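J.: Sequence first, then the predicted structure:
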Amino acid sequence: MENLSKKYIAYVGTYTSNGSQGIYSYNLDIKSGRLEQIGVSSKVDNPSYLNISHDNKFLYAVLENEVFNGEAGGAVAAFRIDQKTGEIKLLNIKGTKGKAPCNVCIARDNKYVFVANYNEGTVSVFQVNEDGSLGSISTIVEHEGSGPNKIRQTKPHVHYVTLTPEEKYLCVVDLGIDSIKFYEVDRKHGSLIINDKLSLIIKPGSGPRHMEFDPSGKTAYIITELSCEVLVVQYCVEKQTFDIIQHISTLPKGYVGENICGAIHISPDGNYLYASNRGDDSLAIFKIEKTSGILELVGHSATYGECPRDFGIDPTGKFMYVLNQDSDTIVTFKIVSESGKLEVLAGDIKILSPVCIKFISL
């Protein structure tokens, strides 16, 4: 049950080439689901994907560019979150030494930030200072190889980074070489050590994009951008296994148009999984069988906009916010807890090129 005494804030990352000003912040009314804009960050270029430290004190955003400060590569920005108002204040910006960084995650102890550099096929690891600002790069790992898709897979394309639930390993999702690589994190030096036993090669041409662990930490779900599937994978840190147990399509039966997948998220109670289709412009809704992690398709919901690049579920699990990048809207849905289905609410939010949404409670 939601805590009505808490203050809920949403942060939205955007592409700024069409006139957006940066990262937008909103008050979230947890009774109605309404978002009310309260601010925008100092101007930074293309703060597309965001992540928030586990203590809710800092926000990190990749600046998805090809050049930063006259050198090849994008950047990552660190912000401090005001614990009373939710306002974010820029601390510093550091180059990632990799082009088009597209995802970022933070260790639970706030000591390291990990960045996926899409065009370079690399991961940059940053040390974090005590005040939350970014320190120096401790290591960069580079992937090699290619995939069968002659347009999208001519080289590695690291698309997502996330830590395993116990944070022993960094999972690196590479769309270009159809792999999820596991790296042990050296906490003393900030280096990454490959674990070939856990690392997974999937069906050629699938193009894995994002992944998420369920609340139990025993099952991971990987969405493939090119083959439009969700892979269900059982994870066991003790046995060092990461095994696929299911492939399931994100598309409606009989769909024949062009489509690429976007995001994947699990409801806070672990009962439902959602995946976005860009082309069909829909969300696939799956029920999660808690014991096995197997998915059962519940149905699809229209996103009422074009190119649902990402979406987010508020911390209470009551509302979903779909970011339609090409139609410049955020569409709000109420989640029906008994079925996982979505009911669209009135009043789209107009925002230029929205990409990613994250929430905190204060």
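T.: Great, that's in hand. Numbering: from 1, shown residues only.

J.: C-alpha only now, for contacts and for neighbours.
T.: Will do.

J.: Summarise which helices and strands the helix or strand harbouring Leu323 is packed against.
T.: Element membership of Leu323 [criterion: DSSP states H and E] is strand 319-324. With contacts taken as 3 or more CA pairs under 8 Å, 6 or more residues apart in numbering; DSSP states H and E, strand 319-324 sits against strand 308-313, strand 329-335, strand 354-361.

J.: Work out the gap between the last one and the centre of the chain.
T.: Meaning strand 354-361. Chain-centre distance of strand 354-361: 10 Å, with CA atoms, centre = their mean, to the nearest Å.

J.: outside of that strand, which residues touch it?
T.: Outside of strand 354-361, the residues within contact range by CA atoms under 8 Å, 6 or more residues apart in numbering are 6-15, 48-52, 56, 309-312, 314-315, 321, 323-325, 328-330.

J.: one step back: I'd like the helices and strands packed on strand 319-324 laid out as a markdown table, including mean neighbour count and distance to Pro215.
T.: Output for the helices and strands packed on strand 319-324, formatted as a markdown table (neighbours: other CA atoms under 10 Å; distance: least, CA to CA, whole Å):
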| stretch | mean neighbour count | distance to Pro215 |
| --- | --- | --- |
| strand 308-313 | 25 | 14 |
| strand 329-335 | 23 | 18 |
| strand 354-361 | 23 | 17 |
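
J.: Which one of these lies nearest to Glu36?
T.: Nearest to Glu36, of all the helices and strands packed on strand 319-324, is strand 329-335, at 12.0 Å by CA to CA.

J.: So which other helices or strands are in contact with that closest one?
T.: Going by 3+ CA pairs under 8 Å, 6+ apart, strand 329-335 lies up against strand 319-324, strand 342-344, strand 349-350.

J.: and the ones you listed, which is most packed in?
T.: strand 319-324 (a mean of 26; mean count of other CA atoms under 10 Å).

J.: right, and the helices and strands packed on strand 319-324 - which one's nearest Pro204?
T.: strand 308-313 (23.2 Å).

J.: Contacts made by that closest one with the rest, please.
T.: In contact with strand 308-313 (CA under 8 Å, 6+ apart) are residues 262-265, 267-268, 276-278, 281-282, 319-325, 355-358.

J.: Could I get the contacting residues of the closest residue to Val67 other than its chain neighbours?
T.: Spatial nearest neighbour of Val67, excluding adjacent residues (CA to CA, 6 or more residues apart in numbering): Gly73 at 4.8 Å. Residues near Gly73 by CA under 8 Å, 6+ apart: 65-67, 95-101.

J.: Pasting the second one now:
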Amino acid sequence: MSGTGTVQGRNAVRAYIGSFTSAGGRGVLAADVDVETGALTVTGGSDAVADPSFLALAGPVLHAVSETGAGAVAAFDVTGPAPRPLGAPTPVDGEAPTHLALAAGHLLTANYTSGSVTVLPLAEDGTPRPAASVLRHDGTGPVAARQAGPHAHQVLPDPSGRWIVSVDLGTDSVRICALDPGTGTLTLHGETALRPGTGPRHLAFHPAGTHAYVLNELEPTLTVCRWDAVAGVLEPLGETPVVPEGTTGPSYPSEIVVAPDGRFLWAAVRGDDTLAVLAVDPDGAKAALVATVPCGGTWPRDLTLGPTGRYLYAANERSGDVTWFAVDPETGIPARAGAIEAPAASCVVFG
């Protein structure tokens, strides 16, 4: 695998950390990962791109959004100890892209401020070409300060590869689209309405591909949905809290991770600054909060499972660190194992 190395004599893979340069972040950092202890050791970085807040890896090429008003994506060569920019950033024809994903030879971005999803073809060397299409969302929600218009927050392919799913915080809905791999055109197939005012932010699929879990930002809840990959239909089944009953003060969930065996899922909650542990029924149709633990810092913007499935990594934006946790395989409860400094950290990916 590209980017492998050793840490204190143990085999390691690579991690990449995105951050907000406008808040003192160092751009994109590369780090070796000790697969035995979960420890990260930074090997280099690049601040060539403004606010690379979310990342996606495709072999030797790392893609990053530039979460700025103009909105762009950038590509980095990651075969060396430090990410190396591959040309100038490419505009996404949308404002403040917060998330990106790879599908069918294309790079897709969710553009928060403009409420749209952009599709960019990838060149043979893995770098993005100019946008092939932009699908604009429409709608509002009842929380005037946050839902005056659409705010696409995440885009990703479903496990079957048939569909592209986009989560919109502003419209309280999830859109299911079809991507034409030949033209890069994204076509709306259907839209699933969630409870008004919940503000859906991110979604993760059960490993069996039969259910999906939508993490809501404006209310600290998780919406469990049935997913029909043949028909391309998402059906809400119910909600469950991700903070304990009686929790006071604002809580803004940010990211959700599902265990590879589907027994647990974890959610990062900002404000409350915790990691929620939920147990999932064997069929995937229900989830229940069983514990919360401190996130190891302040304002956990992102949560990621490491490559072995034994460690969780929280990118704590406001305390400026990435903290890792050893996961108990029986209970799913994470225990803090270490941390590194990473100013304005916003995302961690592995490869």
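T.: Perfect, I can see it now. Please read these numbers as outputs of a predicted model, since none were measured by experiment.

J.: Would you mind reporting the TM-score between them?
T.: For this chain pair, the superposition-based TM-score is 0.94 by TM-score structural alignment, normalised by the length of structure 2; 342 aligned residues with a CA RMSD of 1.6 Å.

J.: sorry, back to before: pipe the helices and strands packed on strand 329-335 of structure 1 into CSV and attach distance to Leu91 of structure 1 per row.
T.: Formatted as CSV, these follow (distance: least, CA to CA, whole Å):
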stretch, distance to Leu91 of structure 1
strand 319-324, 27
strand 342-344, 37
strand 349-350, 28
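
J.: which one of these lies closest to Leu175 of structure 1?
T.: strand 319-324 (21.8 Å).

J.: so that closest one matches what in structure 2?
T.: Mapped onto structure 2 using TM-score structural alignment, strand 319-324 of structure 1 covers residues 311-316.

J.: May I see the buried residues of whichever strand in structure 1 runs longest?
T.: Counting residues, the longest strand in structure 1 under DSSP state E turns out to be strand 191-201. For strand 191-201 of structure 1, a neighbour-count test (16 or more other CA atoms under 10 Å) marks 191-192, 198-200 as buried.

J.: Turn those residues into JSON lines, columns for distance to Arg152 of structure 1.
T.: JSON lines is the format used below for the buried residues of strand 191-201 of structure 1 (distance: CA to CA, whole Å):
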{"residue": "Ser191", "distance to Arg152 of structure 1": "29"}
{"residue": "Leu192", "distance to Arg152 of structure 1": "26"}
{"residue": "Leu198", "distance to Arg152 of structure 1": "25"}
{"residue": "Ser199", "distance to Arg152 of structure 1": "21"}
{"residue": "Leu200", "distance to Arg152 of structure 1": "20"}
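
J.: Just give me the match in structure 1 for Pro83 of structure 2.
T.: Aligned partner of Pro83 of structure 2 by TM-score structural alignment: Ile88.

J.: Not counting sequence-adjacent ones, nearest residue to that match?
T.: That would be Ile81: by CA to CA, 6+ apart, it lies 4.6 Å from Ile88 of structure 1.

J.: What of Ile244 of structure 1?
T.: Val233 (4.2 Å).

J.: Any idea how far the longest strand of structure 1 is from the middle of the chain?
T.: 21 Å.

J.: mean shift of the very next helix or strand once past that strand relative to structure 2?
T.: Counting by DSSP H and E, the element after strand 191-201 of structure 1 in chain order, helix or strand, is strand 208-213. Compared with structure 2 after the fit, strand 208-213 of structure 1 shows a mean deviation of 0.6 Å (mean CA distance after the TM-score superposition for structure 1).

J.: helix or strand right after strand 208-213 of structure 1?
T.: The helix or strand immediately downstream of strand 208-213 of structure 1 is strand 219-224, counting by DSSP H and E.

J.: Adding distance to Ser216 of structure 1, write the helices and strands packed on strand 319-324 of structure 1 out as a markdown table.
T.: Shown next, in a markdown table, are those (distance: least, CA to CA, whole Å):
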| stretch | distance to Ser216 of structure 1 |
| --- | --- |
| strand 308-313 | 18 |
| strand 329-335 | 21 |
| strand 354-361 | 21 |
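
J.: how about these, which one is nearest Asp131 of structure 1?
T.: It's strand 354-361; of these, that one is closest to Asp131 of structure 1 (CA to CA) at 19.1 Å.

J.: tell me, stretch 152-160 of structure 1 lands on which residues of structure 2?
T.: Following TM-score structural alignment, the aligned partner range for stretch 152-160 of structure 1 in structure 2 is 146-154.

J.: Contacts for the matching stretch next, please.
T.: By CA under 8 Å, 6+ apart, stretch 146-154 of structure 2 touches 97-100, 109-117, 137-142, 166-171, 199, 201-203.

J.: mind listing what's buried in it?
T.: Applying 16+ other CA under 10 Å to stretch 146-154 of structure 2 flags 146-147, 149-154 as buried.

J.: Which of those sits closest to Thr41 of structure 2?
T.: For these, the closest approach to Thr41 of structure 2 (CA to CA) belongs to Gln154, at 28.8 Å.

J.: tell me the angle of the helix or strand hosting that closest one relative to strand 200-205?
T.: Element membership for Gln154 of structure 2, per DSSP H and E: strand 152-157. Relative orientation of strand 152-157 of structure 2 versus strand 200-205 (axes from the mean of the first three to the mean of the last three CA atoms, to 10 degrees): 20 degrees.

J.: mean shift of strand 152-157 of structure 2 relative to structure 1?
T.: Mean for strand 152-157 of structure 2 is 0.5 Å (mean CA distance after the TM-score superposition for structure 1).

J.: Check the offset of that strand from the chain's centre.
T.: 9 Å.

J.: what's downstream of it, the next helix or strand?
T.: strand 164-168.

J.: Check which helices and strands the next helix or strand after that following strand is in contact with.
T.: Scanning forward in sequence from strand 164-168 of structure 2 by DSSP H and E, the next helix or strand is strand 173-179. If contacts are counted by 3+ CA pairs under 8 Å, 6+ apart, strand 173-179 of structure 2 sits against strand 164-168, strand 186-193.

J.: To Arg175 of structure 2, which of those strands lies closest?
T.: Proximity to Arg175 of structure 2 (CA to CA) singles out strand 186-193 among those, at 4.3 Å.

J.: Map Asn119 of structure 1 across to structure 2 for me.
T.: By TM-score structural alignment, Asn119 of structure 1 lines up with Thr113 in structure 2.

J.: again but with Gln21 of structure 1, I slipped
T.: So, by TM-score structural alignment, Gln21 of structure 1 is matched to Arg26.
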